[in-house]
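Novice: okay, structure incoming, though there's no sequence with it:
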């Protein structure tokens, strides 16, 4: 279980405070697959970082009894001065996995060829996303966080990515953000809409997407 209790998140700059969440409470249970809709700037990526523990709430609490991935597609987890291979080895050491097994998996899955042994800062955005996605998969988590990554790469890579995520959804929780309703419906059984600092859950992804569309048409973020 991942439990948010009265979580607020604020960012402070000189003469300005941005309120992202206002006393949000919800649970993510084992086996949940949740698709989250929200306008650009509504706080979707911030929410994923809070779930992952990358950021801490300004107030309230986030309690976890499940292991959680970093947001797949969140390429800030990749160190640009390291090669793709060294990034894979570092993640393996961090999670106490066999380095060569993880590297072999990433090499086969990400399909970066000789670029795997070049500094990651030389990668295109698509290559970086493929590396981040490939590094996430050899590590078993109780909850996977997915941030708009399944569009990276060619058709064969996308098909492989989709299959890998579907397999993990069968044995783990999944939280996904995407601007594509079809993608959310493909992976998720229920939806949520993030707007005005609140997260509202719905019984289906279709209902959540419909509400989100209506809010967008009315100009509400």
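Specialist: That came through fine. Everything quoted here is computed from the prediction, not taken from an experiment.

Novice: going forward, measure contacts and count neighbours with C-alpha atoms only.
Specialist: Noted.

Novice: okay, now residue 94: neighbour count?
Specialist: 10 (other Cα atoms under 10 Å).

Novice: equivalent analysis for residue 12, please.
Specialist: If you count neighbours by other Cα under 10 Å, residue 12 ends up with 9.

Novice: quick check: it touching residue 20?
Specialist: No: between residue 12 and residue 20 no contact is recorded; they are 10.9 Å apart, counting by Cα atoms under 8 Å.

Novice: now the helices for the protein?
Specialist: 44-52, 84-94, 99-110, 125-136, 155-169, 181-187, 205-217 (DSSP state H).

Novice: what packs against the fifth one?
Specialist: In terms of contact count using 3 or more Cα pairs under 8 Å, 6 or more residues apart in numbering; DSSP states H and E, helix 155-169 is assigned the packing partners helix 181-187.

Novice: and the helix it packs on, what does it pack onto?
Specialist: Counting contacts by 3+ Cα pairs under 8 Å, 6+ apart, helix 181-187 is packed against strand 33-38, helix 155-169, helix 205-217.

Novice: 7 Å instead, please
Specialist: When contacts are defined as 3 or more Cα pairs under 7 Å, 6 or more residues apart in numbering; DSSP states H and E, helix 181-187 packs onto helix 205-217.

Novice: show me the contact partners of the helix it packs on.
Specialist: The set of residues that contact helix 205-217 without belonging to it, under Cα atoms under 7 Å, 6 or more residues apart in numbering, is 35, 37-38, 181, 184-185, 188-193, 202.

Novice: ok, second structure coming up, stack it against the first:
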């Protein structure tokens, strides 16, 4: 009887081990994506890290985006107060420092070359109209963007966009999730030819919900306005 119990216990342990091993090796099911779904608006908590040849920085905040070219990025201090707000509409840029009551206004071309500020121009590619899911694509394809800019798009075996490459840099998309059927990456990483790398991780993204103009428009009341090029003196 005793030997029988031991054999049964051993068999049960072997069965349990096999079950656990099988569970561990089973692939995660692919999220359900709606064919043709696109991202028109985005609101999400974000974590941002910037690495440049001069050093690195980063922080947490939130991002609001609306196609085709409007976004509002807020970076917070460790205490939860607003450290910086960055607005963009087309080529116009407004960078606000609420703690100093100062706002810098200009174009992307006016951003200082050092300190990682040029990395902010890559933020326009967070969701720039390129389809994130093209089921028919399985490798690389090319497209000519506005101004004749040639871009190479790389799609994985499911037709999800994983990389965009152009002469001035590239964008990588990772860890897709399904938000109401819309594919959206949990992490986007930008890099340019000057050695600037911006990594942005998203939490609790809201996709394709209404976004008011007020959320994308800087409130400059009481602010001292300076040209964006003057930010190098900070």
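Specialist: Great, that's in hand. It should be emphasised that the depicted structure is a prediction, and the values quoted were computed from it without experimental measurement.

Novice: overlay them and tell me the TM-score.
Specialist: Both chains were compared after superposition, and using TM-score structural alignment, normalised by the length of structure 1 their TM-score is 0.28; 106 aligned residues with a Cα RMSD of 5.5 Å.

Novice: dump the helices of structure 1 to a markdown table, plus distance to residue 147 of structure 1.
Specialist: Rendered in a markdown table, the data for those read as follows (distance: least, Cα to Cα, whole Å):
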| stretch | distance to residue 147 of structure 1 |
| --- | --- |
| helix 44-52 | 8 |
| helix 84-94 | 19 |
| helix 99-110 | 17 |
| helix 125-136 | 10 |
| helix 155-169 | 12 |
| helix 181-187 | 11 |
| helix 205-217 | 16 |
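
Novice: identify each buried residue in the helix or strand residue 106 of structure 2 falls within, please.
Specialist: In this structure, residue 106 of structure 2 is located in strand 102-107 according to DSSP states H and E. Buried residues in strand 102-107 of structure 2, counting neighbours by 16 or more other Cα atoms under 10 Å, are found at 102-107.

Novice: circling back to that earlier point, among the helices of structure 1, which is the most enclosed?
Specialist: The highest mean neighbour count among the helices of structure 1 belongs to helix 125-136 (a mean of 23), with neighbours defined as mean count of other Cα atoms under 10 Å.

Novice: residue 17 of structure 2 and residue 23 of structure 2: what is the separation?
Specialist: When distances are taken as Cα to Cα, to the nearest Å, residue 17 of structure 2 and residue 23 of structure 2 turn out to be 10 Å apart.

Novice: tell me which two of the contacts of helix 205-217 of structure 1 sit farthest apart.
Specialist: Maximum pairwise distance in the contacts of helix 205-217 of structure 1, criterion Cα to Cα, is 17.2 Å, between 38 and 189.

Novice: those two: which has the busier surroundings?
Specialist: Remark: of residue 38 of structure 1 and residue 189, residue 38 carries more neighbours, 24 against 17, as counted by other Cα under 10 Å.

Novice: these two touch, right, that one and residue 192?
Specialist: No: counting by Cα atoms under 7 Å, no contact exists between residue 38 of structure 1 and residue 192, whose distance comes to 8.6 Å.

Novice: from the contacts of helix 205-217 of structure 1, which is closest to residue 110 of structure 1?
Specialist: Within the contacts of helix 205-217 of structure 1, the smallest distance to residue 110 of structure 1 is 22.6 Å, found for residue 184 (Cα to Cα).

Novice: how many other residues sit next to the nearest residue to the closest one once chain neighbours are set aside?
Specialist: The shortest distance from residue 184 of structure 1 to any non-neighbouring residue, by Cα to Cα, 6 or more residues apart in numbering, is to residue 35 (5.3 Å). Using other Cα under 10 Å, residue 35 of structure 1 has 30 other residues around it.

Novice: distance of residue 35 of structure 1 relative to residue 136 of structure 1?
Specialist: Distance, residue 35 of structure 1 to residue 136 of structure 1, by Cα to Cα: 19 Å.

Novice: just residue 177 of structure 1 next, same as before
Specialist: Distance of residue 177 of structure 1 to residue 136 of structure 1, computed by Cα to Cα: 17 Å.

Novice: one more: residue 125 of structure 1?
Specialist: Where residue 136 of structure 1 is concerned, residue 125 of structure 1 sits at a distance of 17 Å (Cα to Cα).

Novice: can you give me the helices for structure 2?
Specialist: All helices of structure 2, identified by DSSP H, fall at 2-25.

Novice: which parts of it are strands?
Specialist: Listed in chain order, the strands of structure 2 (DSSP state E) span residues 41-52, 55-66, 70-76, 82-89, 92-97, 102-107, 140-144, 150-155, 161-166, 169-179, 182-192, 197-207, 224-227.

Novice: wait, residue 84 of structure 2 sits on residue 96?
Specialist: Yes: look at residue 84 of structure 2 against residue 96 with Cα under 7 Å: they come within range, at 5.7 Å.

Novice: between those two, which one's more packed in?
Specialist: Under the criterion of other Cα under 10 Å, the comparison of residue 84 of structure 2 against residue 96 puts residue 96 first, with 25 against 18.

Novice: which residues touch the residue nearest to that one when sequence neighbours are not counted?
Specialist: The shortest distance from residue 96 of structure 2 to any residue other than its chain neighbours is 4.2 Å, reached at residue 103 (Cα to Cα, 6+ apart). Taking Cα under 7 Å, 6+ apart as the definition of contact, the neighbours of residue 103 of structure 2 are 94-97, 223-226.

Novice: wait, which of these is closest to residue 202 of structure 2?
Specialist: The nearest one, if we look at the contacts of residue 103 of structure 2 relative to residue 202 of structure 2 and count by Cα to Cα, is residue 95, at 21.6 Å.
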